[in-house]
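A.B. asks: how would this look folded up:
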Amino acid sequence: MKYLIFGVIGIVFLASCATDDTTYEVGSDFIENNIQVRVIDTFSIKAGTFKLDSLITSGTNRILVGNVVDEKLGSISAKSYLQLITSSFSISTDAVYDSIGMVLNYDNYYYGDTTKVQTYTLHRIKETVAPADDATSFYNTSSLAFDPAILGQLSFTPRPNKSTDSLFVKMDDVLGEDIFNKIVDNDINNTDDFLQYFKGLVIAPDTSVNSHVLGFNVQTTASTVGNSSMRLYYSIKDDDSEDNDYYIDFVISSATQQFNEIKTNLSNTIVGEFEDEEEIKLSTSTDNLLFAQGGSGITARIEMPSIKRLAELYENASTLSAELTFNPLKRTYNDDNPLPESLLVYVVDHKNRIIQQLTDIDGNTASAILVEDTYEFNEDTHYSVNLSGFVEQILNSETDLNYALMIQYPNYSKEVNNLVIENNASTNKEIKLSVKYLNY
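C.D. replies: Coordinates of the predicted model:
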């Protein structure tokens, strides 16, 4: 009986499966029992990398700024655009202007080498901060015209793990005094007045330096602890002729009016530039690797075209479990680019359009879960995905769905870390699907 079944499997899965399936007979004490549990783990895998057209980067409450050059994925840089307002338009006529600057409070996110020096420059936005073409959001590909003249500049070595720490970028006093005087003289006494005068601010990194990308907290409320803001300082002499220091904070007008522009340069990499969202760079052409990167839209894609052929084995059968496993490439992750405990998994169609988030057979959201090898060399560190729901969806569909899986970072709209996945038979690090299948 077992030899006959193995022969059937070998014929049906000639193009996609070997004949080393594991078969378990259920209830072998009963006469002519045809119920069997089969474990099939030799499916063909078609893996590659594609690039999402754009990602929403407004509404994240995170300023991202910096520049990193990666050996495999080239350069990625981030600059941030902010529309700033204040709730206070009252300054005493006895006040004296002091200074103005941008306070940037770390939110503990960083990617890259934080021992390197980076330089930020501040620039004045020249157009109204509003999405283009009737859009409701800003994207990683969005940008606004800004004045190349530098309003402020700071070179520094960061300390992003200190959430109580911050950067202060001193700004042009000509701008500061002008804002101060217009408020004192009542030329600016509401938000509309201020936004007509000062449309916003851009924070840009030095893209000639391979350093790091940092995250800074940004909220709409000035009193929020650890918030980033443009701060104008002034003082007022009291009756004892002592100066008392005051300041006004200009914070983002709303979370949707702050966004991060994120650019990549893949021209000299094994992946190369993408012509459109439908283009897939197969792992066979990228050194048996596929990639996912937050912020840029670079995304790993895994397709298993032979799943549908499971239905050809028996008329009555069901999936007991299905597990997809894949390995991150060794030496591509470290303290500066750690492996996330889980990854998002979406179902996409043949044009890489997102259909839905992956769910298991019970309808629960299914993620890629990190399984770390506790031994010294981390040879078996991998991710595991429950594909029971996906396999059943493919098998029960009356049409050929031609679906694949998209793998991305949990916060891919607000971080720029990258993941390199190995799909290499010669190193025994292939992407694998194992299905436990009940036929009766």
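A.B. asks: From now on I want contacts and neighbour counts done on CA atoms only, so please keep to that.
C.D. replies: Will do.
A.B. asks: What segments of the stretch 201-350 of the chain are strands?
C.D. replies: Secondary structure of the stretch 201-350 of the chain (DSSP state E, counting those that start in this stretch): strands located at 201-205, 212-217, 229-237, 243-252, 258-265, 281-282, 289-293, 298-303, 317-328, 342-348.
A.B. asks: Ok, which of these comes nearest Ile179?
C.D. replies: Of all these, strand 229-237 sits nearest to Ile179, with 8.7 Å by CA to CA.
A.B. asks: buried set for the closest one?
C.D. replies: Neighbour-count burial for strand 229-237, counted by 16 or more other CA atoms under 10 Å, picks out Ser229, Met230, Arg231, Leu232, Tyr233, Tyr234, Ser235, Ile236.
A.B. asks: still on that earlier bit, okay if I get the strands of the stretch 201-350 of the chain as a markdown table plus distance to Val103?
C.D. replies: Supplementary listing: those in a markdown table, determined by distance: least, CA to CA, whole Å:
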| stretch | distance to Val103 |
| --- | --- |
| strand 201-205 | 12 |
| strand 212-217 | 10 |
| strand 229-237 | 5 |
| strand 243-252 | 9 |
| strand 258-265 | 15 |
| strand 281-282 | 42 |
| strand 289-293 | 29 |
| strand 298-303 | 32 |
| strand 317-328 | 38 |
| strand 342-348 | 33 |
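A.B. asks: if we can go back for a sec, in the buried residues of strand 229-237, find the pair that's most separated.
C.D. replies: Ser229 and Ile236 (22.0 Å).
A.B. asks: where along the stretch 1-150 of the chain do the helices fall?
C.D. replies: 2-12 (DSSP state H, counting those that start in this stretch).
A.B. asks: neighbours of Ser92, just the number please.
C.D. replies: Using other CA atoms under 10 Å, Ser92 has 11 other residues around it.
A.B. asks: Contacts only, for it.
C.D. replies: When contacts are counted by CA atoms under 8 Å, 6 or more residues apart in numbering, Ser92 touches Val184, Ile236.
A.B. asks: Relative to Asp185, how far out is it?
C.D. replies: From Ser92 across to Asp185, the span is 10 Å (CA to CA, to the nearest Å).
A.B. asks: Could you tell me which residues make contact with Tyr47?
C.D. replies: Small correction: residue 47 is Ala, not Tyr. Counting by CA under 8 Å, 6+ apart, Ala47 has contacts Leu282, Ser283, Leu290, Ala300, Arg301, Ile302, Glu303, Asn423.
A.B. asks: To compare against the first, here's the next sequence to fold:
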Amino acid sequence: MKKIQFIPVLVCLSLLAECVNDPNTLGLSNSTFSSDYDVVVVDTVTVRVSTVLLDSFPTSNTGVLLVGGYNDAKLGRMQGEGYMQIGTGNTWTPPADAIFDSLVLIAHYSGYTYGDTTVAHNIEVRRVTQPFQVYSMPQFWINEGQYSALYTANSKFNGSAMRYSAQPIGSKKVRIRAHSSDSLMVRINDDLGREWLRLTKENSPDLIEDSRFSEYFKGICMGTDGTDESVIGIKTENIKIRLYYKTYVGEQLTQQYHDYTFTTNLFNYSRFTADRSQTSLNTLSLAADEVTSVKTDDMAFVQSGTGLVTKVTFPYLFRLLRLTDVLLVNQALLVIEPVKDSYNDQHPLPSSLTLYHTDKRNLPLQRVYANYNTNAYQSATISFDEEFDKSTGYQFVVTQLAQQLLSTDGSTDRGLLIMPDASQLNTTVNRAYFGAGGDYRIKLKIWYTKLQ
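C.D. replies: This is a model prediction of the structure:
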């Protein structure tokens, strides 16, 4: 009976406390009444921390292809490559005397880079040899279990593999100036260009009809040879393969061109692979896998693109009710601190993080709502301690969530996934090391009111 009567009081007073900015105040105007109570702060709640691998998430139609890779001492080698279809462009009829000149892929940088861009990229363009296809999951699994909340139908995913030609149809060694207005231009095999011009002159449906062209030339894969140390963003907008040719205008031999263009109705996505075989995360291969921070030097990891995220559980938080006379939770903060010196200008931290509910399957089941607000979601931006470099990190106000955890039995199954927002998860490859012990760590800090 005591527990049944206690919980409604705890909930009501918790709502009252939300109106108070200072967690050390009770929020009651009667000072004689409040003198019988103490506000206590605790940041030693047990937080179990691990690294998990997300199930596949969509990377198609983001407007950006991520190309390149980098080596990481803790996470191994990650590699990104971009896939896309190309269309026939505007209708054109080359003159009979047109002479082939060259075939060139033209693209523009998105402005995003991650890693050491002073190391040159050997860009390789390969011809995709299988059709682009998407698959949709049923509304429910056979056992009616939920799948990842990140899933969207008719998408290509971060791990979607496609076959392509072993030999590149074009390559170029470049030093990236991602924030410049320069274009990325890669010369494509001359034989392919001559074939396109010849078939167009012959009015071949393979070159003049969009549906036939997508069967004849299924698309391209943009990647690197794996010797680079950075990932760059390529805008899908205005990507084209330009066929240059020469023809006589009067008596003057003049260069002209036709563009085979990308349009928004065509497929495009980024694929990511990772080699963790020489790291403490070498057992991560399936979404249900989990590596505790005990095995990774008291650290857990996040890496966009490859789908590494941090999982936290609070198995003993519910015992706080049994050990103290808790009346209300004034405020609760989930503090996430990166390991000191684990980031720099070349390897910046994710700009923001969010939270998802999860269970023993380690799937992101539902995004966590903002504190007492079902019209928004939890989000925390990075805050830097420029002066002392002791409190850089992220903070989530999770008073309502802590209240719910206090009112239920502890469980090692239920927990939270800490990860970048979905819009960053598939358009960046930023990584972070989060501490699970020591001075820099993930902790749950709770201010609560109790009887003196």
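A.B. asks: picking up where we left off before, any idea which of the strands of the stretch 201-350 of structure 1 gets closest to Asp134 of structure 1?
C.D. replies: Closest among the strands of the stretch 201-350 of structure 1, using CA to CA: strand 258-265, at 16.5 Å.
A.B. asks: what stretch of structure 2 does that closest one fall on?
C.D. replies: Here strand 258-265 of structure 1 aligns to structure 2 at residues 268-275, judged by TM-score structural alignment.
A.B. asks: counting contacts, what elements does the top strand by length along structure 1 pack onto?
C.D. replies: Longest strand of structure 1, by residue count under DSSP state E: strand 95-112. Here strand 95-112 of structure 1 touches strand 166-170, helix 173-184, strand 212-217, strand 229-237, going by 3 or more CA pairs under 8 Å, 6 or more residues apart in numbering; DSSP states H and E.
A.B. asks: Which residues belonging to stretch 34-44 of structure 1 are considered buried?
C.D. replies: So stretch 34-44 of structure 1, judged by 16+ other CA under 10 Å, has buried residues Ile35, Gln36, Val37, Arg38, Val39, Ile40, Asp41, Thr42, Phe43, Ser44.
A.B. asks: What is the burial count for the residue nearest to the second one when sequence neighbours are not counted?
C.D. replies: When you say that, I think you mean Gln36 of structure 1. Of all residues beyond its chain neighbours, the one nearest Gln36 of structure 1 is Glu25 (4.6 Å), with distances taken as CA to CA, 6 or more residues apart in numbering. Per other CA under 10 Å, the neighbour tally for Glu25 of structure 1 reads 14.
A.B. asks: so Glu25 of structure 1 makes contact with Val37?
C.D. replies: Yes - using CA atoms under 8 Å, Glu25 of structure 1 is in contact with Val37, at 6.4 Å.
A.B. asks: What residue in structure 2 is paired with Thr359 of structure 1?
C.D. replies: Aligned counterpart of Thr359 of structure 1 in structure 2: Tyr369 (TM-score structural alignment).
A.B. asks: Tell me how far its match lies from Arg127 of structure 2.
C.D. replies: Taking CA to CA, one finds Tyr369 of structure 2 at 44 Å from Arg127 of structure 2.
A.B. asks: Tell me which of the helices and strands packed on strand 95-112 of structure 1 approaches Lys263 of structure 1 most closely.
C.D. replies: That would be strand 212-217 among these, by CA to CA, at 12.2 Å.
A.B. asks: residues in structure 2 aligned with that closest one?
C.D. replies: Counting by TM-score structural alignment, strand 212-217 of structure 1 sits on residues 230-235 of structure 2.
A.B. asks: And for stretch 166-175 of structure 1?
C.D. replies: The aligned range for stretch 166-175 of structure 1 is 183-192, by TM-score structural alignment.
A.B. asks: measure that stretch end to end?
C.D. replies: 22 Å.
A.B. asks: How far off centre is it?
C.D. replies: Centroid separation for stretch 183-192 of structure 2 versus its chain: 31 Å, with CA atoms, centre = their mean, to the nearest Å.
A.B. asks: Same check on stretch 63-82 of structure 2?
C.D. replies: 12 Å.
A.B. asks: Show residues contacting that stretch.
C.D. replies: The contact list for stretch 63-82 of structure 2 (CA under 8 Å, 6+ apart) reads 83, 110, 115, 121, 221-224, 226, 228-237, 268-281, 306, 427-428.
A.B. asks: For Gly48 of structure 1, see how far away the residue nearest to Gln36 of structure 1 is.
C.D. replies: In terms of CA to CA, Glu25 of structure 1 sits 37 Å off from Gly48 of structure 1.
A.B. asks: how about Leu122 of structure 1, what's its partner in structure 2?
C.D. replies: Taking TM-score structural alignment, Leu122 of structure 1 has Val125 as its aligned residue in structure 2.
A.B. asks: My read is that that match contacts Asp225, right?
C.D. replies: No - shown here, Val125 of structure 2 and Asp225 do not form a contact pair, counting by CA under 8 Å, at 10.4 Å.
A.B. asks: So what touches the match of strand 258-265 of structure 1?
C.D. replies: By CA under 8 Å, 6+ apart, the residues outside stretch 268-275 of structure 2 that reach it are 59-62, 64-67, 76-85, 156-161, 236, 305-306, 426.
A.B. asks: at 6 Å what do you get?
C.D. replies: Contact with stretch 268-275 of structure 2 is made by 59-61, 65-66, 76-84, 158-159, 306, as judged by CA atoms under 6 Å, 6 or more residues apart in numbering.
A.B. asks: For Gln356 of structure 1, which non-adjacent residue is spatially closest?
C.D. replies: Gln356 of structure 1 sits nearest to Val347 (CA to CA, 6+ apart), 5.4 Å away.
A.B. asks: Let me know how buried Asp400 of structure 1 is, in neighbour terms.
C.D. replies: 11.
A.B. asks: any idea how far Arg331 of structure 1 is from Glu242 of structure 1?
C.D. replies: Taking CA to CA, one finds Glu242 of structure 1 at 60 Å from Arg331 of structure 1.
A.B. asks: Thanks a lot, see you next time.
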